[in-house]
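Trainee: Any chance you can model this:
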Amino acid sequence: MSTHQAFVELQSRLGETTAKIKQLQAQMRSKEGEKKRAYLTMEELRQLPDDTNTYKTVGKVFILEAKSALLNEQEQKFRDSENAIASMQTSKEYLEKQVGEVENNIRELLQQDPGLARQILSMTVQ
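Mentor: This is a model prediction of the structure:
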């Protein structure tokens, strides 16, 4: 395989991996929002007396639920969000490691073939 083909392949992998990282970051922000909403809801529910009527929304309908059931549901959402965020963070770290490896491979490739480096620079200058 020529160095130019190898460079194009590495550049493609770099772009794909970077896109995956951005997608993961967006998912993590979403889960952080869910986690924060669950936490705030739990805090509000804890302040209420135990005999307070509480309602759960299901679409456009409000259903009477016990405070403890709603509290447990919010705690579960909070834990699920934390677990998902931890999992995504692990995936993000793995992808960032892959980006570093691909960048190193590109550097090595350019050091091995100075002609390719000049060719790439001439394409970017125009």
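Trainee: Going by C-alpha atoms from here, please, whenever you check contacts or count neighbours.
Mentor: Will do.
Trainee: how far away is the spatially most central residue of the chain from Leu40?
Mentor: The structure's the chain has its C-alpha centroid closest to Leu24; by Cα atoms, centre = their mean the separation is 2.3 Å. For Leu24, the distance to Leu40 (Cα to Cα, to the nearest Å) stands at 24 Å.
Trainee: Sequence B follows; please return its structure for comparison with A:
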Amino acid sequence: MSIPNETLRKVLFELQNKLIEDNRKLTLVRSQIQTKERDKRLAELTKHELSTLKPDTRTYKSVGKAFIKADLPELMKDLDVRVTKAKSDLITLDKSKKHLERNVNESQTYLREITNSRG
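Mentor: The predicted structure follows:
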């Protein structure tokens, strides 16, 4: 039993579109992972540097283009929150990345199977 050429073209077209879209999403997720890792590392390094200061040291928090005076414990707490949020975002992004990689591999396998069965 053979698949009609028109149906085969439709399936190939849909698979190729899905593969292209999943590759685009995968590239975006990888970029987001890099950004989150950088943000997390920056917060960790900043926290490490702030931990060497005396508790009564004047510290300032960046708010847009301005700096506002903030207590050291408040800054440390904010950095803890940023690190925790980045870690949770990285876990979510990693799951998404694995899912997209699996989809890309499946689409590539299906495309190979279809083209090999026709050739």
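Trainee: What would you report as the TM-score here?
Mentor: Once the chains are laid over each other, their TM-score by TM-score structural alignment, normalised by the length of the second structure reads 0.90; 114 aligned residues with a Cα RMSD of 1.1 Å.
Trainee: if we can go back for a sec, contacting residues for the counterpart of the residue nearest to the centre of the first structure in the second structure?
Mentor: Alignment note: Leu24 of the first structure maps to Val29 in the second structure; criterion TM-score structural alignment. By Cα atoms under 8 Å, 6 or more residues apart in numbering, the contact set of Val29 of the second structure is 93, 96-97.
Trainee: Reformat the residues you listed as TSV; add distance to Arg41 of the second structure and neighbour count.
Mentor: Rendered in TSV, the data for the contacts of Val29 of the second structure read as follows (distance: Cα to Cα, whole Å; neighbours: other Cα atoms under 10 Å):
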residue	distance to Arg41 of the second structure	neighbour count
Leu93	17	18
Ser96	21	16
Lys97	20	20
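Trainee: now those residues as CSV including secondary structure?
Mentor: Output for these, formatted as CSV (DSSP: H, G, I helix; E, B strand; the rest coil):
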residue, secondary structure
Leu93, helix
Ser96, helix
Lys97, helix
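Trainee: For the residue lying farthest from the centre of the first structure, list the residues it contacts.
Mentor: Ranking residues of the first structure by C-alpha distance from their mean position (Cα atoms, centre = their mean) puts Asp51 at the top, at 39.8 Å. When contacts are counted by Cα under 8 Å, 6+ apart, Asp51 of the first structure is found next to Lys67.
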